[in-house]
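A.B. asks: show me the folded form of this:
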Amino acid sequence: MPESIDVLVYGGTSAGVCAAIAAADAGASVLLVEPGRHLGGMTSGGLGYTDVGDERALGGPAARLRADIAEHYAVPVGHYAGPEPHVAEQIFERWLERSGVRVEFGASLRSIAMRQGRDGAEVGELVFETGLTVSAGVVIDATYEGDAMAASGVPYRVGREDASLYGERFAGRQELVPGMHAMPPWVSPFAGDPSGRIQSGILPQLHDTELAPVGSGDGGVMAYGYRVCLTTTADRIPFERPDDYDEEYWELGRRLFANDRRNGVERPAGRMLGLEPNLPGGMADGNSLGPVSLNVLDGSAWEYPDASPERRREIVEHHLSHTRGFLYFLSHDPAVPASVRREVSRWGLPAGEFADTGHLPHQLYVREARRMLGETVLTEHDLLAGRIPEDTVALGSYHIDIREVQRIWRWVYEHPAPIGTVFTEGYLSVPVPLYGIPYRALVPRREHAANLIVPVCLSASAVAFASVRMEPQYMMLGHAAGTAAALAVDAGCPVQDVPRERLRERLADSGQRLSPR
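C.D. replies: This is a model prediction of the structure:
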């Protein structure tokens, strides 16, 4: 017999933690199931420098986390951009314990059986790889991938849509433009010819595919990577040569630095990795900054959202290998400028973080995966206009932050013969005002699933999602999802019929900010 529960939350991300707590605090019986061994997703998985945006948007658990961080370090609220990863996880653990939420670790979803309810399809029995079988009144999919949503048969999209679909200016494949993250011109993509004149095999780290027309929907997904924590303390773990280190894999980096030398460019280490000591204890939150970085741009992120569990594990290991190799390359390869090697060698991995995962984060930065097609679709127009819908359950404010989508090559037709050149494509950073995220974007259409709420892979265009996808917003959306789930259970109604004003009242009472005022 399956275990019966009021609310099942799948995914121990920051959204999942906050959803579980909100539902439990509202009186529902709650089970939080996490496929891995850690809580907090990216908030405890290396993204220490929290992308806040406009602080007026922060309420509910996002504000509570900032307050708890300040209390832990005995500093004013906002003094640190984020906590050490293990501190974030400890805070989440403490919250769950106080709310009496039961957590099951190491339980990946195997299957979902749908059932026909009074008001449409419903998520029925959920079976996990551990053998755990659960039937829940409401299911909250708080994973970065939207796996429970997909297994329920709810329609979704992956990657960039065509600009014509919603009339969005920033949708689809982007122009090849310069920028901090872009490859400079005249770096050859050909393995056998650094001059770029003779096509002779393509270098690793390139997405060897045809480039779609500008504005077309190509399904492109922004790059994934690991946000590494770095330290200069005496007990740091130095960057050693990985067992799987591949010299050829880093030829692109060598050509970048050779191009810099030819053009008199001095690229500091901090513009390759991000070495600002912005976390407690002088730790840095390593980010993807330069043309060759912690981001993996070979197209593997495009494959990840709908990949099998086995293929996902291969992609994750590929990203880990890239991360280990990049840190060693920057600190040891003779082609890297001596100033960069010296600076990167001052840093290492912190001995006190991620001890069970080789001191690299336990969470791959899955910046985007699936996106539900729900009751409404949040678009670029909603964000740029600063719309506050009547059913707003959280505010957003971070700019439309689309990281690089692919690294490709094209012929450039220069006299006397064309030259193959590497290009980086997709990066965008577009400011937005405060805007509201509607409850309708968190729920499927009732005919698809009447008891499912999706606070992470919510219903948004690729452009709009690039702003919503920040951890503070995930926390607040998880909080809204848990509150709504408890209301649906109490009323015995579909999640689509939760009284919006009652939901908003409860959210406001818990400190959630629902308008800019």
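A.B. asks: CA only for contacts and neighbour counts going forward, please
C.D. replies: Noted.
A.B. asks: contacts only, for Asp260.
C.D. replies: Contacts here follow CA atoms under 8 Å, 6 or more residues apart in numbering; on that basis Asp260 touches Glu266, Arg267.
A.B. asks: could you look up the SS state of it?
C.D. replies: Here Asp260 is recorded as helix under DSSP: H, G, I helix; E, B strand; the rest coil.
A.B. asks: repeat for Val33
C.D. replies: Assigned with three-state DSSP, Val33 falls in the strand class.
A.B. asks: that one is in contact with Val7, isn't it?
C.D. replies: No - applying CA atoms under 8 Å as the test, Val33 and Val7 come out as separate, 10.9 Å apart.
A.B. asks: in the helix ranked longest in the chain, what counts as buried?
C.D. replies: Longest helix in the chain by number of residues, with DSSP state H as the criterion: helix 309-332. By 16 or more other CA atoms under 10 Å, the buried positions in helix 309-332 come out as 312, 315-316, 319-332.
A.B. asks: Val33 and Val7: which is more packed in?
C.D. replies: The neighbour count for Val33 versus Val7, taken as other CA atoms under 10 Å, is higher for Val7 (28 against 24).
A.B. asks: now do the contacts for that one.
C.D. replies: 20, 23, 28-31, 136-140, 485-486.
A.B. asks: again, 7 Å this time
C.D. replies: Ala28, Ser29, Val30, Leu31, Ala136, Gly137, Val138, Val139, Ala485 (CA atoms under 7 Å, 6 or more residues apart in numbering).
A.B. asks: want to put them side by side, so please do this one too:
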Amino acid sequence: MMTNRKPLQALLAFNTSQSVADAQHDGAGWYKEAKSLIFIHWAKQAAMRKIFLLTLLCSGRLMAQEKLQADVIVYGGTAAAVTAAVQVQQMGKSVIIVSPDIHLGGLSAGGLGFTDTGNKSVIGGLAREFYHRVYMHYQQPNAWVWQAKEAYGNKGQGTPAMDGAERTMWIFEPHVAEQIMEDFIKEHQVKVYRDQWLDRSKGVVKKAGRIVSITTLQKKTFSGKMFIDATYEGDLMAAAGVKYHVGREANSVYGEEWNGAQTGILHHRHHFLTNISPYKIEGDKSSGLLPRVSDKDPGKRGEGDDKIQAYCFRMCLTNLPENRIPFPKPEGYDPMQYELLLRVFKSGWRETFSKYDPIPNRKTDTNNHGPFSTDNIGMNYDYPDATYERRKEIIKEHEQYQKGLMYFMANDPRVPEDVRSAVSKWGLAKDEFKDNGGWPHQLYIREARRMIGMAVMTEHETLSKKDVPNSVGMGSYTLDAHNAQRYVKPDGFVQNEGDIGVDAPKPYRISYGSIVPKKKECENLLVPVCVSSSHIAYGSIRMEPVFMILGQSAATAAVQAINGKIAVQDVKYETLKSQLLKDKQRLELP
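C.D. replies: Model prediction:
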């Protein structure tokens, strides 16, 4: 790498009579990087000047030639990014995590502690190691700060929270998950560059169908032989020119039943159970719609659109007074935003606390539940392809909406007294997300871009109607999509649309082809989070344990591609399978 000689020549040429200001000007960035008192003093000494500056030139060259380079570059700070990096290290290759996030672990460390496990028997490898470490943490007496272990109810999703026979635990506090992720990083000496945001417009350099390097907005360039996009958004994948989809495909695209708009389908209790008027003056269309109700046609069942399921924050709440932060009144608070909820309460609905799922130490993983809850329906459509600046606006609006919702329920005198009194006993946990006032640092990006790769997972595969070759992991959770829109029905009442829950009859295999792009698009990229799948199939695949599984499998394939000096598309499956099984991944039903 050649250095910029102009500022060096300027420094070497300036004489002792020059002022420091002149030297600063002529020396440009070099002077700024060496503006210590020692430099200024020596630079004024005619006898010493050139010797010193020649030394500076050499060290400067070394600095300029210092390469942020590894065999594998992992972009992202999710749980999948961590398991991918750990696997690369375990296989004897070098790796760097380039993380936009400061906190590692994504949603697993961001409030989603009530794990969506599905059938836990198919969770293996480093994912299972993570849940084993959770178990070991809560075996320590000092882990139970606010609650006796015996008082914890041991409730999980279809499985006990603590499985003593398997020595795993599936329910946990956010800070515990983050610490385990950091332990993984430290133990395997993984290099992590945090708060590094990919330059999405010109930061990806490709040659002959392969990524050579990526550069961040912070002007750091990372070179590697293989790259893994482990973000929820798929920014590296998109910037590398890999094709993807945003929104819901029409059912006709893959011959599915549960994709596209699902108008009139009401699977969960996240819809309006009774007739609720959406108008400012009840029953008066001319008064205009209440906030957060769309005036658009919802579309016919099975039609494709650009809508995506709603996002929310998974709040960690507590009702323990000494660890509770009362719900803050957010800046710009507008009670009118929650007028529709008042009508839901007026109808007699009282399921407010149905998703205050218990985690240890008298805390919750609080999720969306009901027709008007923490899901900010219809406010995220442009998020996947949005600029960083626009995404920040969307995230801020979601935060403002959800903080306002909690403040409203706890304080507005129009909220029924029984609800208001009960909600006001809850608040944010002081000992979680300490650097963010108890508020989660990660928005729940349930779905963003989805790659169109070598193979596409659809409802046919996830419902076991079609065989899946070349398994690199398994999924088992319900095909679960949250609402995508809130609209006005022909009868003049409000309803939600998009909430689908279809049980997978048994665990299903996930194809290797779903985590790699088509060869003509990129030969050295793997995508274990924004996997190649239809909208409804992604509703099952998108679970944190699965992301960890696929992150590890992607890393294994990356290393084998390096060893074989081949494209990721040409990795021999039998060789890949052998290593995955050796590393205790679960690829088939027991």
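A.B. asks: which of the contacts of Val7 of the first structure does the second structure keep?
C.D. replies: Retained in the second structure (both residues aligned by TM-score structural alignment, their matches' CA atoms under 7 Å) from those: Ser29, Val30, Leu31, Ala136, Gly137, Val138, Val139.
A.B. asks: of the residues you listed, which is the most crowded?
C.D. replies: Val139 (31 neighbours).
A.B. asks: is it true that that one lies in a helix?
C.D. replies: No - with three-state DSSP as the criterion, Val139 of the first structure is located in strand rather than a helix.
A.B. asks: what's the counterpart of it in the second structure?
C.D. replies: Alignment note (TM-score structural alignment): Val139 of the first structure maps to Phe227 of the second structure.
A.B. asks: Leu514 of the first structure now?
C.D. replies: In the second structure, Leu514 of the first structure lands on Leu587 (TM-score structural alignment).
A.B. asks: distance of its match relative to Val468 of the second structure?
C.D. replies: Leu587 of the second structure is 11 Å from Val468 of the second structure, where distance means CA to CA, to the nearest Å.
A.B. asks: which residues do the two both contact?
C.D. replies: Counting by CA under 7 Å, 6+ apart, the residues touching both Leu587 of the second structure and Val468 are Arg509.
A.B. asks: okay, these two: which has more neighbours?
C.D. replies: Leu587 (22 against 18).
A.B. asks: let me know the secondary structure of that one.
C.D. replies: On the three-state scheme (three-state DSSP), Leu587 of the second structure is labelled coil.
A.B. asks: and the strands in the stretch 351-500 of the first structure, which stretches?
C.D. replies: 370-372, 392-396, 400-402, 406-412, 419-425, 428-430, 435-438, 452-453 (DSSP state E, counting those that start in this stretch).
A.B. asks: redo those as JSON lines? Include mean neighbour count.
C.D. replies: Listed next are the strands of the stretch 351-500 of the first structure as JSON lines, based on neighbours: other CA atoms under 10 Å:
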{"stretch": "strand 370-372", "mean neighbour count": "27"}
{"stretch": "strand 392-396", "mean neighbour count": "28"}
{"stretch": "strand 400-402", "mean neighbour count": "22"}
{"stretch": "strand 406-412", "mean neighbour count": "20"}
{"stretch": "strand 419-425", "mean neighbour count": "23"}
{"stretch": "strand 428-430", "mean neighbour count": "15"}
{"stretch": "strand 435-438", "mean neighbour count": "26"}
{"stretch": "strand 452-453", "mean neighbour count": "31"}
